[in-house]
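Trainee: Sequence first, then the predicted structure:
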Amino acid sequence: MAERKAPDASRRSERSRTAILTAARELIGEIGYGKLTIEAIAARAGVGKQTIYRWWPSKGAVVFDSLLALSEQADGAGIVLPDTGDIEADLKTVLRATAAEFADPEFEKPIRALNTEIINDRELAAAYREKMAAPMTEAKKQRLRSAQRAGQLAADADLDLFLDVLYAPLTQRWLLRSGPLDDAFADALVETALRAFRPR
């Protein structure tokens, strides 16, 4: 008589987790964040509502993890910015891609939803800074340090301030929907930031 193996609980849990995160992303695109509920996510994922609450305290936390999982899949071995030796060209490549993502309605819906939750949820904001923002910021700084070593940025440049000057106008325009997020705008931001931080 063949021996029957016990079900692999960890594999089943991972399948459920993946289904929940996928369902959350899909539903935001279909019905929007305001109408998104834990019940709807559970129904789409084919799990009980209690399964979701066992792993996440709120729908904002589910959305955050769904985006984190997506970024981890995309990044693979880790976040690395292009380094062709030309800091202006590399930053334009990165900022154009960022602007294009923000301008893509399907991509920006979950990001906008996450930002809405972060405003009122300190724990979620801390998780976002630790797991998403900090690794990306460090990858950007590594590229900027390379530019400093090459003499393309001032050796004493405040890299946190540089990133604020570069990204804050893009984020502001996106948040307020106050203008186009196109290549021309991305390029202008790069050129403006570099003028302020190049060696004198």
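Mentor: Structure received.
Trainee: only C-alpha atoms for contact and neighbour calcs from this point on.
Mentor: OK.
Trainee: top helix in the chain by residue count?
Mentor: Looking across the chain with DSSP state H, the single longest helix is helix 9-31.
Trainee: Now whichever helix or strand comes after that helix: buried residues?
Mentor: Per DSSP states H and E, the first helix or strand lying C-terminal to helix 9-31 is helix 38-45. Buried residues in helix 38-45, counted by 16 or more other CA atoms under 10 Å: 38, 41-42, 44-45.
Trainee: Next: stretch 159-166.
Mentor: Buried residues in stretch 159-166 (16+ other CA under 10 Å): 159, 162, 165-166.
Trainee: do the same with stretch 12-30
Mentor: 16-17, 19-29.
Trainee: And those, which is closest to residue 69?
Mentor: Nearest to residue 69 among the buried residues of stretch 12-30: residue 21, at 8.0 Å, using CA to CA.
Trainee: Of the buried residues of stretch 159-166, which belong to helices?
Mentor: Mapping the buried residues of stretch 159-166 onto helices (DSSP H) picks out 159, 162, 165-166.
Trainee: still on that earlier bit, go through the buried residues of stretch 159-166 and say which is closest to residue 143.
Mentor: residue 159 (10.3 Å).
Trainee: How much space separates the closest one from residue 69?
Mentor: 28 Å (CA to CA, to the nearest Å).
Trainee: what do you get for residue 82?
Mentor: For residue 82, the distance to residue 69 (CA to CA) stands at 22 Å.
Trainee: ok, second structure coming up, stack it against the first:
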Amino acid sequence: MDAKQRGRPRNAQVDTAILEAARDLMTAEGYERMTIEAIAARAGVGKQTVYRRWPSKAAIVAEAVMAGHLGIRAEAPPQTGDAAADLGSWLGQFFRQLGEPAEVAVIRGLAAAATDGGTDAEKLYERFTGPSRDQLLELLRAGVDQGRFRADLDLDAAADAISGTLLYRAMIPPSAVVDTEATGFLDLLLLGMIPRTEPSGTSPEP
């Protein structure tokens, strides 16, 4: 008998119940407090039923996202022709999301799933991280073309700095995030990205 024909086929209703249980628990209690045992209990199945399908809660989160049971509002940066203003608007929107516990829970779950290894991480990158990074790079490149950012700006380094900071902010308690942080972060970024000018009477260092 072919190996693919052995055993009973997976029950789609059980799969859905598990994924929805993970969604409900993560948005209500957070990724860190969610356990396989709690997922199984909420779905009305045994713990081993869950483990036969997914090896970890990170894998369950990845599947829930890919299947559309979980998601985040990943709005593309606006394009008004002023890249600096557009970047500020996009950062403000993201920082506001960090004040919403349900959004933070999903971001943390996605981060854990992305570092869990395997094909799930690659699929998540292709669907979320990759396109989001490409949009950010496009905005930064537009800023260079507009003269709003330095001509020699390292676009990849700038995108990594922005993405890394936002992910770090998602890892701390939502109540600690304040509106002024988006403005402060933008000011700090722009100090490093705006065109450099030399004081009158001085020459650039070699």
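Mentor: Alright, I've got the coordinates. It should be emphasised that the depicted structure is a prediction, and the values quoted were computed from it without experimental measurement.
Trainee: Quick check: TM-score for this pair?
Mentor: The TM-score (TM-score structural alignment, normalised by the length of structure 1) is 0.70; 185 aligned residues with a CA RMSD of 3.5 Å.
Trainee: what's the mean gap between whatever helix or strand residue 113 of structure 2 lives in and the aligned bit of structure 1?
Mentor: Using DSSP H and E, the secondary-structure element containing residue 113 of structure 2 is helix 101-114. Helix 101-114 of structure 2: mean distance to aligned residues in structure 1 after superposition is 2.9 Å, counting by mean CA distance after the TM-score superposition for structure 1.
Trainee: Need the contact partners of that helix.
Mentor: 26-28, 30-31, 58-59, 61-62, 70-72, 97-98, 120-122, 124-125, 170-171, 174 (CA atoms under 8 Å, 6 or more residues apart in numbering).
Trainee: Residue 74 of structure 2 is in what secondary structure piece?
Mentor: Residue 74 of structure 2 belongs to no helix or strand, assigned by DSSP H and E.
Trainee: so how far is residue 190 of structure 2 from the closest residue in space to it that isn't next to it in sequence?
Mentor: Using CA to CA, 6 or more residues apart in numbering and skipping the chain neighbours, the partner closest in space to residue 74 of structure 2 is residue 132 (7.5 Å). According to CA to CA, residue 132 of structure 2 and residue 190 of structure 2 sit 20 Å apart.
Trainee: same thing with residue 101 of structure 2?
Mentor: Between residue 101 of structure 2 and residue 190 of structure 2 the distance is 29 Å, computed by CA to CA.
Trainee: Kindly report the same for residue 45 of structure 2.
Mentor: Using CA to CA, residue 45 of structure 2 is found at 52 Å from residue 190 of structure 2.
Trainee: Repeat that for residue 148 of structure 2.
Mentor: 9 Å.
Trainee: can you list residues touching both of the two?
Mentor: Joint contacts of residue 148 of structure 2 and residue 190 (CA under 8 Å, 6+ apart) are residue 84.
Trainee: Looking at structure 2, name the residue matched to residue 137 of structure 1.
Mentor: In structure 2, the residue matched to residue 137 of structure 1 (TM-score structural alignment) is residue 133.
Trainee: can you tell me how far the residue nearest the centre of structure 2 sits from residue 169 of structure 2?
Mentor: What sits nearest the mean C-alpha location of structure 2, by CA atoms, centre = their mean, is residue 107, with 5.2 Å. Using CA to CA, residue 107 of structure 2 is found at 11 Å from residue 169 of structure 2.
Trainee: shouldn't the match of residue 137 of structure 1 be in contact with residue 159?
Mentor: Yes - assessed by CA atoms under 8 Å, residue 133 of structure 2 is found in contact with residue 159 at 7.0 Å.
Trainee: any residues in contact with both of these two?
Mentor: In contact with both residue 133 of structure 2 and residue 159: no residue, using CA under 8 Å, 6+ apart.
Trainee: Would you mind finding the match for residue 180 of structure 1 in structure 2?
Mentor: Here residue 180 of structure 1 is matched to residue 176 in structure 2, going by TM-score structural alignment.
Trainee: Roughly how far does that match sit from residue 118 of structure 2?
Mentor: Distance, residue 176 of structure 2 to residue 118 of structure 2, by CA to CA: 33 Å.
Trainee: How about residue 130 of structure 2?
Mentor: Residue 130 of structure 2 is 16 Å from residue 118 of structure 2, where distance means CA to CA.
Trainee: Just want to know which of those two has more residues nearby.
Mentor: Comparing residue 130 of structure 2 with residue 118 by other CA atoms under 10 Å, the one with more neighbours is residue 130, at 14 against 11.
Trainee: ok, and that one, which helix or strand is that part of?
Mentor: Using DSSP H and E, residue 130 of structure 2 sits within helix 130-145.
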